[in-house]
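> Pasting a predicted model and its sequence here:
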Amino acid sequence: MDHHLPSEAPPSESPDRSTGPGNNAWPALDWESLRWENKVTSGPRHLTDAPFLPYKAALPPRIAGIQYRPAGEVIAAAEDAALAIRDFDHEFGSDVAPFSAILLRTESVSSSQLENVTANARSIGMAELGDDSKVNATLVVDNVAAMNAALAAADSLEIASVLDMHRALMRHADPGGAGQWRREPVWIGTSSASPIGADFVAPDAGRVPALMDDLMGYASRNNIQILTQAAIAHAQFETIHPFTDGNGRTGRALLHAMLRNKGLTRTVTVPVSAGLLNDVTGYHDALTAYREGNPDRIILLTAEATFRAIDNGRQLAQDIAAARGRWTNSITARRDAAAWKIAELLTRQPVVNAKLLEDRLGLAPATIWRQMQVLEESGAVKGFDKFKRGRHWRSDEILAALDGFAARSDTRSRN
């Protein structure tokens, strides 16, 4: 959990501890002593009398120019995972265009789950239609917007792109801080009162702009194995923790922007976060190891997560294809009827209303009601009325496929 409150004492000039060309070591982060304004009013005198309390904040190395070669088995795993991503992208990107949208959605769901923001597929579907009654579902939909912003900006990895991702992600949760670097300390730990004794205190806020410039310099290089580069950039981003909230989700969106920028993916989004959900403890341990000077663990974990995500994604594709196959046999409509266009839309938007169908497919209201009756009679959808929001329809088969993907991803629910 991140906490943030104002601090005293601006940072001194940040040293450049980047590794020179040809040096195979990865520098561990350093620490700097800062002071926290003491607001303790009860307890031992040594705590209540001190106007400031000291704490240590992270001082990450500059990485833009680092030359680093991982261990041989890590290189091999990253290359194998990259090939698997390319194959997956080719297989599903050329076959099922709607599947790219559903994969992006599943990645956003999984990335949110890593931050304990959970919602079922039906709630998310309603939030996509503007129903804001379920807070977590709205946050997941905002994560989808952040992912779309990340992929839209993939042609140019720039600071403005990262801010756009965060702005899309936090537009409802923190409109005042959305798209803005933090201006106060953040830390990970159990206390919300101060960073004293926290598990990890991110760099002083005054260092964030320069550290992010350096990170994007590293991300823009073209002489590093792609998956290795994306994993390291993600770990450095999480170490900098440039925002007051939403760092994990924005950092994983940046990872996907890098995969698209480097050409590893062209059409689909491999739900890497779903793979990371299988080993959340390992994910956090790998980030700690990175900060201690060992990037190999986060690279290897990202590769392993990729394989798990691809297996899960293939199962999701099979479940959706099975649903579409059943619809082919059950929908009694001419092949040129609008019912088939609606059915295709349902594979990536499993909850719909008349307005969505009119906006997306250009259908007249009378046509919508007639075609939805056909789909209801076939069992492809169920109609339901939402208070003050009118008639809605949902595909329980697609919703079940999406919830099944989420359940397979998150081993925490089974432990």
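Here it is on my side, so go on. Residues are numbered from 1 along each chain as shown.
> use CA for all of it now, contacts and neighbours both
Will do.
> where does the most far-flung residue of the chain relative to its centre sit relative to V96, distance-wise?
Residue farthest from the centre of the chain, counting by Cα atoms, centre = their mean, is R45 at 45.1 Å. From R45 over to V96 the distance is 68 Å, taken as Cα to Cα, to the nearest Å.
> ok, now N261?
According to Cα to Cα, N261 and V96 sit 22 Å apart.
> These two: which has the busier surroundings?
A count of neighbours by other Cα atoms under 10 Å puts N261 above the other of N261 and V96, at 22 against 13.
> what sits against that one?
N261 makes contacts with 154-157, as judged by Cα atoms under 8 Å, 6 or more residues apart in numbering.
> Let's see that with 7 Å instead.
Residues near N261 by Cα atoms under 7 Å, 6 or more residues apart in numbering: 154-155.
> Same check on A364?
By Cα under 7 Å, 6+ apart, the contact list for A364 reads E358.
> Could you do D199 as well?
For D199, the contact set (Cα under 7 Å, 6+ apart) comprises 188-189.
> Next: the one 4 residues further on.
Residues touching P203, when contacts are defined by Cα under 7 Å, 6+ apart, comprise 57-59, 240.
> what about it, is that helix, strand or coil?
Secondary structure, DSSP: H, G, I helix; E, B strand; the rest coil: P203 is coil.
> Not including adjacent chain positions, what is the nearest residue to it?
Closest residue in space to P203, ignoring its immediate chain neighbours: A58 at 4.7 Å, by Cα to Cα, 6 or more residues apart in numbering.
> want to compare, so here's the second one:
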Amino acid sequence: MSGVNELSVGWERCDWAGTDGPMSRRERAQSRGSYLASIPPTIAELGFDVPSEVAAEAEDALIEISRFDAELAASLPRADGELAPLAVVLLRTESASSSQIEGVTAGAKALAIATLNASAGQNARLVAANVEAMQKAIDLADDLSTDSILAAHRALMHDQTYARPGQFRDSQVWIGGGPTPHTATFVPPRHDRVPALVADLVEFCKRTDLPVLTHLSLAHAQFETIHPFNDGNGRTGRTLVHAMLRRSGVTRRLTVPVSAGLLTDTDAYFAALGAYRDGDPAPIITQFSRASFAAVGNGRELVTDLTVIYEDWQQNLPSRKGSAARRLLPHLLSQPAVTVAHVQEHLAVSQPAAQRAVDQLVDASILKQISTGKRDRAWIARDVITALDNFASRTGRRS
């Protein structure tokens, strides 16, 4: 690194014009007068000197990610010549874990139902939105720009008006502390600095002279330091990680559940962000390296579980090869909750054929009905739900 001070954030004194809500006398006394807002450095052309042991660990982690990505090419099952829904499963598990870091939790069953646009709780809908945002970020990896970052945020927060979906914040935000920025744990830059800082970050993301995992770790930390949105910064910032992995060519088939790895020690993750702001990039690189190893190990276990489940289904389902019921099996790995209408649309079959497929899967104990009545009935693949919840438990995440 050219010098720790070049990476450390600066500070500027700002007038407080916010509306003070109810607070104690102590809080009111602490919230008088001006406050300090950070001034993140521009990093588009900044040099970095990472300790050799940190760089070596990051390189080993990157090799493991690439190896895992290649392994999926040989994984079962395949559907219509495409890589299995296992890639979709990993995308969803990563999205759920990324949301969990922000305190938004949803079990596998609730998320599967929310993905159907069926009745679901608010958290499940938020996690489902995060899946869409993650996919949008990956799809835009070749066009990494301010617009693509805004598009990912718009997808993530599309029904959260307070977050100004797809727009940079227009006021001061802060992290922790209290009702004003005066006692906050960290105060991101003034909102009028955000567009230029994001433009600088985009240029940094396009560099090709930094090792990939080091590169994306620093980009993520810089994004979180800028904190460009009213809400959804953490989740949007973690989509940037996957966009950069895809852009670099390290991943071609899947979304490695790195956020699930970060969940193993969120305190260390947040401490590493603090260290980055103080001018030390090594901890955040280390956290992403360790998270990658944890993610690959957990992801491999999930893939094994789902492959075994699929093989059991194949043996236990008496329907002929090519039947609607058999064609639905791969889809159930990535979407373990279905309705007849969903099956009808996915398989492009008639309503009676879709109902017959569901009935056959129920008879084979692959699906179980979870709602009653003649309207809006839904079924779940319990084995898949269990595998996904076990994945969450291994990360320490509550469902």
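Yep, that arrived. The model shown is predicted, which means the values in this text are computed figures rather than measured ones.
> Mind jotting down where the helices sit in the stretch 1-150 of structure 2?
Applying DSSP state H, counting those that start in this stretch to the stretch 1-150 of structure 2 gives helices spanning 4-7, 25-30, 52-71, 86-101, 108-115, 122-139, 146-156.
> which other helices and strands contact the longest one?
Applying 3 or more Cα pairs under 7 Å, 6 or more residues apart in numbering; DSSP states H and E, we find helix 52-71 of structure 2 packed against helix 212-226, helix 282-316.
> Please identify the most buried of those helices.
The highest average neighbour count among the helices and strands packed on helix 52-71 of structure 2, using mean count of other Cα atoms under 10 Å, belongs to helix 212-226 at a mean of 23.
> how close does the counterpart of E73 of structure 1 in structure 2 sit to S66 of structure 2?
Using TM-score structural alignment, the partner of E73 of structure 1 in structure 2 is E53. Noted for E53 of structure 2: a distance of 20 Å to S66 of structure 2, by Cα to Cα.
> ranges for the helices of the stretch 251-399 of structure 2?
Under DSSP H, counting those that start in this stretch, the stretch 251-399 of structure 2 gives helices at 258-262, 266-277, 282-316, 324-334, 340-347, 351-363, 382-394.
> For G383 of structure 1, see how far away the residue nearest to P203 of structure 1 is.
A58 of structure 1 sits 54 Å away from G383 of structure 1, going by Cα to Cα.
> Can you report how many residues lie near the closest residue in space to A119 of structure 1 that isn't next to it in sequence?
The shortest distance from A119 of structure 1 to any residue other than its chain neighbours is 5.3 Å, reached at A137 (Cα to Cα, 6+ apart). A137 of structure 1: 26 surrounding residues under other Cα under 10 Å.
> which ones are touching the corresponding residue of structure 2 for A137 of structure 1?
Aligned by TM-score structural alignment, A137 of structure 1 pairs with A124 of structure 2. When contacts are counted by Cα under 7 Å, 6+ apart, A124 of structure 2 touches 106, 110-111, 114.
> I'd like the helices of the stretch 251-399 of structure 2 as a markdown table, with distance to A221 of structure 2 appended.
Below are the helices of the stretch 251-399 of structure 2 laid out as a markdown table (distance: least, Cα to Cα, whole Å):
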| stretch | distance to A221 of structure 2 |
| --- | --- |
| helix 258-262 | 13 |
| helix 266-277 | 6 |
| helix 282-316 | 7 |
| helix 324-334 | 31 |
| helix 340-347 | 40 |
| helix 351-363 | 46 |
| helix 382-394 | 25 |
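> right, so of those, which gets closest to G177 of structure 2?
helix 266-277 (14.8 Å; Cα to Cα).
> quick one: contacts of the closest one?
8-9, 221, 262, 281, 283-284, 287.
> Onto which residues of structure 1 does it map?
Using TM-score structural alignment, helix 266-277 of structure 2 pairs with 280-291 in structure 1.
> tell me which residues of the matching stretch are tucked away?
Buried positions in stretch 280-291 of structure 1, judged by neighbour count with 16 or more other Cα atoms under 10 Å: 280, 283, 286-291.
> Which single one of the contacts of helix 266-277 of structure 2 is nearest to Q335 of structure 2?
Looking across those and measuring by Cα to Cα, the closest to Q335 of structure 2 is L262, at 24.8 Å.
> Quick one: residues contacting the closest one.
The contact partners of L262 of structure 2, by Cα under 7 Å, 6+ apart, come to 269, 291.
> separation between it and S292 of structure 2?
Counting by Cα to Cα - L262 of structure 2 and S292 of structure 2 are separated by 8 Å.
> Find the residues that touch each one of the two.
With Cα under 7 Å, 6+ apart, L262 of structure 2 and S292 have no common neighbours.
> Next, count neighbours for R389 of structure 1.
Quick note: R389 of structure 1 (other Cα under 10 Å) scores 11 neighbours.
> meant to ask about S171 of structure 2, not that
Neighbours around S171 of structure 2, by other Cα under 10 Å: 12.
> How about T395 of structure 2?
That count, for T395 of structure 2 with other Cα under 10 Å as the rule, works out to 19.
> so how far is R308 of structure 1 from the corresponding residue of structure 1 for it?
Structural alignment (TM-score structural alignment) places T395 of structure 2 against S409 in structure 1. Counting by Cα to Cα, the gap from S409 of structure 1 to R308 of structure 1 is 8 Å.
> do Q315 of structure 1 as well
Counting by Cα to Cα - Q315 of structure 1 and R308 of structure 1 are separated by 11 Å.
> residues in structure 2 aligned with the helix or strand in which V208 of structure 1 is found?
Using DSSP states H and E, V208 of structure 1 sits in helix 208-219. Counting by TM-score structural alignment, helix 208-219 of structure 1 lines up with residues 194-205 of structure 2.
> Give me the mean distance between that stretch and structure 1.
Compared with structure 1 after the fit, stretch 194-205 of structure 2 shows a mean deviation of 0.4 Å (mean Cα distance after the TM-score superposition for structure 1).
> what's the offset of that stretch from the middle of its chain?
Offset of stretch 194-205 of structure 2 from its chain centre (Cα atoms, centre = their mean, to the nearest Å): 21 Å.
> Same question for stretch 70-90 of structure 1.
Stretch 70-90 of structure 1 has its C-alpha centroid displaced from the chain centroid by 20 Å (Cα atoms, centre = their mean).
> next one: stretch 196-215 of structure 1
Worked out by Cα atoms, centre = their mean, stretch 196-215 of structure 1 lies 20 Å from the chain centre.
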